[in-house]
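[1] let's see this in three dimensions:
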Amino acid sequence: MALVFKIKRFNELSLDELYESLKLRSIVFVVEQNCVYLDIDSKDQKAWHVLGYEGDTLVAYARLFAAGDYFTEISIGRVVVHPDFRGIQAGHALMKAAMAGLYDLMGPQPITISAQCYLEKFYESHGFESISEPYLEDDIPHVRMRKN
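    Here you go, the predicted model:
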């Protein structure tokens, strides 16, 4: 399966795209991970939104940030794959699209992420290295990682 990716600024998202992306984030980050937190964090307006589709279904999503808008370096966040589409390399396709999108928008430079610890090996497979000790973010263990 080859996902089709779109990258859009917040004000370019259709209402359906915004709704589906917030729904997907809630399915995984709030319901599946049983984490009560405010996903709508006022950073969406600063971000580029990576939308990965299988047909008309949004199955993968991430946010891209310019340097200084989230971390000092450019960054990727809210990386998520719909539970029904796991195991088909959608996460890897999403990360490749997100990194390519960042480099196209801002040029090659270091990328910083805040990764859930259980996904550390996944991000290492995309060239990221841990640069912090584990810490809690919304009661979930995370580690800061960087790709130079």
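[2] going by C-alpha atoms from here, please, whenever you check contacts or count neighbours.
    OK.
[3] residues touching Tyr103, list them.
    Gln109 (C-alpha atoms under 8 Å, 6 or more residues apart in numbering).
[4] please give the structure of this sequence too, so both can be compared:
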Amino acid sequence: MEWMCQSFDALGSALLYRILAARNAVFVVEQQCPYQDIDGRDPLSLHLVAQVREASEPPQIAAYLRLLPPGLAYDEASIGRVITAASHRGTGLGRELLARAIAIADERWPSSSLRIGAQAHLEAFYGACGFVKASEPYDEDGIMHIEMLRPPAAQ
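    Below is the predicted model:
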């Protein structure tokens, strides 16, 4: 597994293409949720990516999320577009992805809480990582979500 956390400008066109294809495969195709993925926040976010390389094939996205600085989507720093490729679910990769993201956010924005608009059925998953429910369930693009918060590292 190859991990990297990059700014938008450092991603390069080939990696950006693979990221957008992976996001589309999960959110639009698999979850049957047509929505506007390209929302203008990617250029201001950090992108945490796990890739796998097999033989002479191009690398494949195994897991991905973006980290948004405080003030971009919420007052707090936030995590969004969290995906684990179907081929890597159930392996613990999602937990590793989230743990790495929390560590990066804690280092980058130590005085900021971390917010996520989580799919409601993943409340226990995020709860195990220190997030607590911060809203009532709401419908976003036909999928029930809840906002969850994790307190700042520097308390």
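[5] superposing both, give me the TM-score.
    Once the chains are laid over each other, their TM-score by TM-score structural alignment, normalised by the length of the first structure reads 0.94; 146 aligned residues with a C-alpha RMSD of 1.1 Å.
[6] trace Phe65 of the first structure over to the second structure, please.
    With TM-score structural alignment defining the correspondence, Phe65 of the first structure maps onto Leu68 in the second structure.
[7] same check on Gln116 of the first structure?
    By TM-score structural alignment, Gln116 of the first structure lines up with Gln119.
[8] quick check, central residue of the first structure?
    Relative to the mean C-alpha position of the first structure, the nearest C-alpha, by C-alpha atoms, centre = their mean, is the one of Val79, at 2.4 Å.
[9] following element in sequence after the one helix or strand it maps to, please.
    If you go by DSSP states H and E, Val79 of the first structure is part of strand 74-81. Later in the chain than strand 74-81 of the first structure, the nearest helix or strand by DSSP H and E is helix 90-106.
[10] pull up the aligned stretch in the second structure for that next one.
    Using TM-score structural alignment, helix 90-106 of the first structure pairs with 93-109 in the second structure.
[11] can I take it that Leu15 of the second structure is in a helix?
    Yes. The assignment for Leu15 of the second structure (DSSP: H, G, I helix; E, B strand; the rest coil) places it in a helix.
[12] how about the residue located most distally from the centre of the first structure, what does it touch?
    Taking C-alpha atoms, centre = their mean, the residue of the first structure most remote from its mean C-alpha position is Glu133, at 20.8 Å. By C-alpha under 8 Å, 6+ apart, the contact set of Glu133 of the first structure is Val143, Arg144.
[13] helices along the first structure, start to end?
    15-25, 90-106, 120-124 (DSSP state H).
[14] just name the most buried of these.
    helix 90-106 (a mean of 18; mean count of other C-alpha atoms under 10 Å).
[15] superposed on the second structure, where does that helix end up, distance-wise?
    Its matched residues in the second structure lie on average 1.0 Å from helix 90-106 of the first structure after superposition (mean C-alpha distance after the TM-score superposition for the first structure).
[16] any idea how far the closest residue to Pro70 of the second structure other than its chain neighbours is from Ser112 of the second structure?
    Excluding its sequence neighbours, the residue lying closest to Pro70 of the second structure (C-alpha to C-alpha, 6 or more residues apart in numbering) is Ala77, at 3.9 Å. The gap separating Ala77 of the second structure from Ser112 of the second structure is 6 Å, by C-alpha to C-alpha, to the nearest Å.
[17] looking at those two, which is more packed in?
    Neighbour tally, Ala77 of the second structure and Ser112, criterion other C-alpha atoms under 10 Å: the higher count belongs to Ala77, 26 against 21.
[18] stretch 37-51 of the first structure: which residues count as buried?
    Asp44, Lys46, Ala47, Trp48, His49, Val50, Leu51 (16 or more other C-alpha atoms under 10 Å).
[19] what range in the second structure does that stretch sit on?
    Going by TM-score structural alignment: stretch 37-51 of the first structure matches residues 35-49.
[20] just the terminal-to-terminal distance for the matching stretch.
    22 Å.
[21] contact partners of that stretch?
    Counting by C-alpha under 8 Å, 6+ apart, 3-9, 24, 28, 61-69, 72, 97, 101, 141 sit against stretch 35-49 of the second structure.
[22] about what we covered before: now for the buried residues of stretch 37-51 of the first structure: which two are most distant?
    By the measure C-alpha to C-alpha, Lys46 and Leu51 form the most distant pair in these, at 15.8 Å.
[23] wait, Ala97 of the first structure sits on Phe5?
    Yes. Ala97 of the first structure is in contact with Phe5 according to C-alpha atoms under 8 Å; the separation is 7.1 Å.
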